[in-house]
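A.B. asks: sequence first, then the predicted structure:
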Amino acid sequence: MEHVVEKHRRDGLPATFDQVDLPALAAREGTPLYVYSAPALRQRVRALRQALSGLNAGIRYAVKANGNAAVLRLLAEEGAGADIVSAGELERALRAGIAAADIVFSGVGKSDAEIVLALEVGIGRFNIESRAELDSLQRIAAARGLMATAAVRINPDVDAQTHAKISTGKAENKFGVSIAEARGWFQARAQWPNVRLDGLHMHIGSQLLSLAPVREALARMAAFWKELEAAGHPIASIDVGGGLGVRYREGEQAPDAREYAAAIAQALAGFGGRILVEPGRWLVAEAGLLLSRVLLEKHGQERRFLVLDAAMNDLLRPTLYDAWHDIVRIDGGQASVRYDVVGPVCETGDTFATDRLLPPCAAGELVAILGAGAYAASMGSTYNSRPLPAEVLVDGDRYALVRRRQTLDELLAAELPATEWRRT
C-alpha cells in the first residue's frame, strides 16, 4: 500500500489521494470527511487471498471494522464473506451481496431475535461462546425444525501482546470457553440434536503486530482438533479468527500475509476441512483517512493547540485506546511546530495527538488523519449533537459519496415531545 500510506508519512499528504484532488473534494463535500481508497482495499484482499491460495480457506471480513455498504460491496466482489456480531451487521452483509452461507456469526451475547434471523436466512455458521448460547441455539432451531451449524469459540489463554481493551484470548476475558469446557460439549453433543457441532473457532485479540501469540494459539487449537478427531468427533471447519495489526506509526511492522498463511498451514497441516480467517483492520485501516479542516490555533499557557473540525465522536480510537494515528498537513511542509491536536468537543479526552511535530497550520488549512479506514467511522457517535460525517470512496480519478453527511434534522428525527403519555 505504498502509494496510499508510506509516501504520505514521509513527505506529507500531497493534494491528491489516488488521483482525486483533496482540497476540491473537501470544498465540495465538506469536512470532517472520511476518504477510502478502492485500489488499496482491492490490493489488501487480493494479497491475502493469494497468500491463502494453497489452503482450503475462505476470508470472512470482520464487518465491525468498517461496515460501509460500498466497502462491503467491494470486498464481496473480491470474494470475501463476512464475520458479523449483530443483526444489523448481518443485514449490512446481505444487502452488500454477501451470500448467507458465507457469513459467520460471532459475539458473546446473541439475542434470541438475532439467532432467529440468522437461522432463517441460512448463515453458514454460528461461533458459540457459552453453554447458555448453545442451549438457546438448540431451543430456537428445534422450534423451527432447522439444523444450525456451529463452532465452539475456544479461549486458548494466550496473551496477544496488544492493548488490554482489545485482547480477547486470555482466561480472564469474556470471550469463548476453555478447552476443558469445549471438550465436554463435544462429548455430550447428542443433547443438542438441532446443532451440528463440527467446528472450532478462536480470536485472541486485535492489532497483533507479532505472529508469536498467533502461532501459540494455533498450536493449542491444532492439538485440540487432533484430540477431538481421535475421539470420534469430526471437525469440518477451523476458524482461526483475525486480529492482524497494521502500521500506525514509525517503528511498527505489520504482519505479512504470506507469513500469516504459512503459520496457519504449518499448524493445521493434515486438516481436511475448511479453514476460515476473519481479517478486519488489516484489510481496511490503511486504505482510509479522515480529512479535517483547522478551526484555529490556540496558544495555551503551557501547550500549543491545533483545533480541528473533527472530534472524538468522529474518531474515537485516540480517546478510547490512547491510539496513535499519523497526522499530516495536506500540502506537506517542514514539520517545525509541536501541537496538541484536538477537536471541539467539550472533553479533555477529545485529543487526537499530544506534542505532535507538524508544519505550521493556519485556520482553514486541511489535515489528514491516516490509518482511519478501520474502527473509525464504524465507532462514530453524535455526542455533543454533532451529526455524523460524510464518507467517500475514491477510485482512480473519480470518487463516489458512499455516506452523505447527516443533517441535524436527521439526528433529531427520532426524538419526540412528551405529549403522548402511556401506562404499562
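C.D. replies: Cool, the structure landed.

A.B. asks: from here on, just use CA atoms for contacts and neighbour counts.
C.D. replies: Will do.

A.B. asks: how far does the strand ranked longest in the chain sit from its chain's centre?
C.D. replies: For the chain, the strand that runs over the most residues, judged by DSSP state E, is strand 288-299. Computed by C-alpha atoms, centre = their mean, to the nearest Å, the chain-centroid distance of strand 288-299 equals 25 Å.

A.B. asks: ranges for the helices of this protein?
C.D. replies: In the chain, the helices defined using DSSP state H lie at 6-11, 22-29, 38-51, 69-77, 87-95, 112-121, 131-143, 179-187, 212-230, 257-267, 281-284, 317-321, 408-412.

A.B. asks: how about the contacts made by A160?
C.D. replies: Counting by C-alpha atoms under 8 Å, 6 or more residues apart in numbering, A160 makes contact with 167-169, 204-206, 208, 213-214.

A.B. asks: ok, and here's another one to check against it:
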Amino acid sequence: VLNTIAKLGGGFDIVSAGELYRVIKAGGDPAKCTFAGVGKTRDEIEYALKQGIYCFNAESEAELHYINQVAGELGMQAPVAVRVNPNVDAKTHAKITTGKSENKFGIDFDQILDVYARVAADCPNLIIKGLQMHIGSQLTNVDPFLEAVQKVIPLVTQVTKSYGIEFFSIGGGIGINYKQSLDSGDSAWWQENAEVHPLTIQAYAEAVVPHLEPLGLRILCEPGRFMVGNAGVMLTKVLYEKRGSAKVFKIVDAGMNDLIRPTLYEGWHQIVPLKQPANDTVEKGDVVGPICESGDFLAQNRELPLVKEGEYLAVLSAGAYGFTMASNYNTRPMPAEILVEDEKATVVRERQTLEDVLKGEHIA
C-alpha cells in the first residue's frame, strides 16, 4: 500500500522511527516525510535527521530544545514546524479528537508566538519551516475544519512575516462513509440525497482553499483514512452460531486482535456475506470473535442476512486503523494481507505462523 502511494508521488506523515523505516523500505522518499508525535526519542530524532526527512512537527517547547540539542551534537540543522493546538472541537469520538486544550497534542494557541520567538533566539540548530495543526480524525462535517483554519490563519501570517516559513500543514481528519460503504462505491449513490452524505473532498476543498490561497504557502494535508479506509476489507469465517436466551451470536475467526476499532472506538463497520443470501430474511444478533473478552465483537445488535457455519463475511472499511493496530493478543497469528489491483491479487504480507509469533522469545 505504501509503495503504491509512493509511486503516485505521495508523502507520509509518520510518528515513529519504525514508520519512517517502513516508508523507506516501501520505496517512499524521506524528503517527503513529516515526523509528528509528542514523544520522539533521541534515537528517532537522530535516525530521521540522518535520513533527511522534510520536517519535524514539534509538539512542545521542550521537544524543540531537545531536537536542537541532538542536531547540534550531530553537526546538523533540523527542519521544524510547531504544532499549534487551536482549541477547536472536532465533534468526533473523544479518543480521536486532537485539537482541544485538554488533548496532549500541540502547543496552546495563546503561547505559540512566544514559543516561535524563543526558539528563533535560543535554538541555532533549528530551521523554522512551517506551522502545523491537526484537530482530529473521522470528521464528516466541514465546519470544524473551517473554524480551525480561520482561527489559525492570522498566526500563520504573523509567523510567515517574522520567520519566512514555507508551509502550513492543515492536518488530516477527513472522514469516510462506514455505514453504507458498499453503496458508496457507486458514483450514482453520491448524486442521491447528497445533503446527508459524509463530507466529500470537493466540499472540503471548496470550503478551505479560498482561505488558504492568499497565504502563498505550500499547503500540506494528511487524508490517510480518506484514501485507504474504504479500500480495505477483512474476510472472516463463521465458525459457530450460538442462540442464547438474550442474543444470537455469530462466532467468527476474526477478533478484536485483528480489528480493534469496534472495541476501542465503538467503530461501526458494515458487514456483508460473501455468498449471496437465498432470500431477504435478516436476523438481529452479535458478530463476535474468539478472544477471551466480552469486548471482543465486530458488531452488536446488528440485522444481518442469514449465514451458515462455514460461510464467510466481509467486514468493510477495514483499510484504515485495521491491520496497523492488530496484535498477537491470545497468541493469535496475524492474517495474510492481499493487494488487489484490477484482476491481479498479490500476497503482500504472509500469514504469520506460531513460530513467527514466538520469534525472539527465549527462556532464561
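C.D. replies: Received, thanks. Keep in mind it's a predicted model, so treat the numbers as computed, not measured.

A.B. asks: give me the TM-score for this pair.
C.D. replies: After superposition, the two chains reach a TM-score (TM-score structural alignment, normalised by the length of the second structure) of 0.93; 347 aligned residues with a C-alpha RMSD of 1.3 Å.

A.B. asks: on that earlier part again, what packs against the longest strand of the first structure?
C.D. replies: strand 33-37, strand 304-308, strand 366-370 (3 or more C-alpha pairs under 8 Å, 6 or more residues apart in numbering; DSSP states H and E).

A.B. asks: buried set for that strand?
C.D. replies: Using 16 or more other C-alpha atoms under 10 Å as the test for burial, strand 288-299 of the first structure gives 288-297.

A.B. asks: before we move on, what about stretch 144-163 of the second structure?
C.D. replies: Under the neighbour-count criterion of 16+ other C-alpha under 10 Å, stretch 144-163 of the second structure has 144-146, 148-149, 152, 155-156, 159-160 buried.

A.B. asks: before we move on, what about stretch 189-200 of the second structure?
C.D. replies: Neighbour-count burial for stretch 189-200 of the second structure, counted by 16+ other C-alpha under 10 Å, picks out 190, 197-200.

A.B. asks: before we move on, the earlier item: which of the contacts of A160 of the first structure tops the neighbour count?
C.D. replies: Within the contacts of A160 of the first structure, neighbour counts (other C-alpha atoms under 10 Å) peak at I204, which reaches 29 neighbours.

A.B. asks: what's the counterpart of S101 of the second structure in the first structure?
C.D. replies: Taking TM-score structural alignment for the superposition, S101 of the second structure sits opposite A171 in the first structure.

A.B. asks: now E355 of the second structure
C.D. replies: When the first structure is aligned by TM-score structural alignment, the residue opposite E355 of the second structure is D409.

A.B. asks: from C346 of the first structure, how far out is its match?
C.D. replies: 22 Å (C-alpha to C-alpha, to the nearest Å).

A.B. asks: swap in L244 of the first structure?
C.D. replies: Distance from L244 of the first structure to C346 of the first structure, by C-alpha to C-alpha: 34 Å.

A.B. asks: R196 of the first structure too?
C.D. replies: Distance from R196 of the first structure to C346 of the first structure, by C-alpha to C-alpha: 51 Å.

A.B. asks: of the two, who's got more company?
C.D. replies: Set side by side, R196 of the first structure and C346 show more neighbours around R196, with 16 against 11, by other C-alpha under 10 Å.

A.B. asks: name the nearest residue to the more buried one, sequence neighbours excluded.
C.D. replies: Leaving aside its chain neighbours, R196 of the first structure sits nearest to T149 (4.7 Å; criterion: C-alpha to C-alpha, 6 or more residues apart in numbering).

A.B. asks: next: I107 of the second structure.
C.D. replies: Nearest in space to I107 of the second structure, with sequence neighbours left out and distances taken as C-alpha to C-alpha, 6+ apart, is V84 at 4.9 Å.

A.B. asks: in the first structure, what range does stretch 248-256 of the second structure match?
C.D. replies: Aligned by TM-score structural alignment, stretch 248-256 of the second structure falls on residues 304-312 of the first structure.

A.B. asks: my error: substitute stretch 308-326 of the second structure in the last question.
C.D. replies: Per TM-score structural alignment, the counterpart of stretch 308-326 of the second structure in the first structure is residues 362-380.

A.B. asks: first-to-last residue distance for the matching stretch?
C.D. replies: 27 Å.

A.B. asks: list the buried residues in it.
C.D. replies: When burial is assessed from 16+ other C-alpha under 10 Å, stretch 362-380 of the first structure yields the following buried residues: 365-380.

A.B. asks: my guess is T157 of the second structure contacts L215. True?
C.D. replies: Yes: with contacts counted by C-alpha atoms under 8 Å, T157 of the second structure reaches L215, the gap being 7.1 Å.

A.B. asks: check contacts around the residue nearest to I107 of the second structure.
C.D. replies: Counting by C-alpha under 8 Å, 6+ apart, V84 of the second structure touches 59, 106-109, 112, 131-133.

A.B. asks: do T319 of the first structure as well
C.D. replies: Going by C-alpha under 8 Å, 6+ apart, T319 of the first structure touches 312, 349-352.

A.B. asks: separation between it and G349 of the first structure?
C.D. replies: Taking C-alpha to C-alpha, one finds T319 of the first structure at 6 Å from G349 of the first structure.
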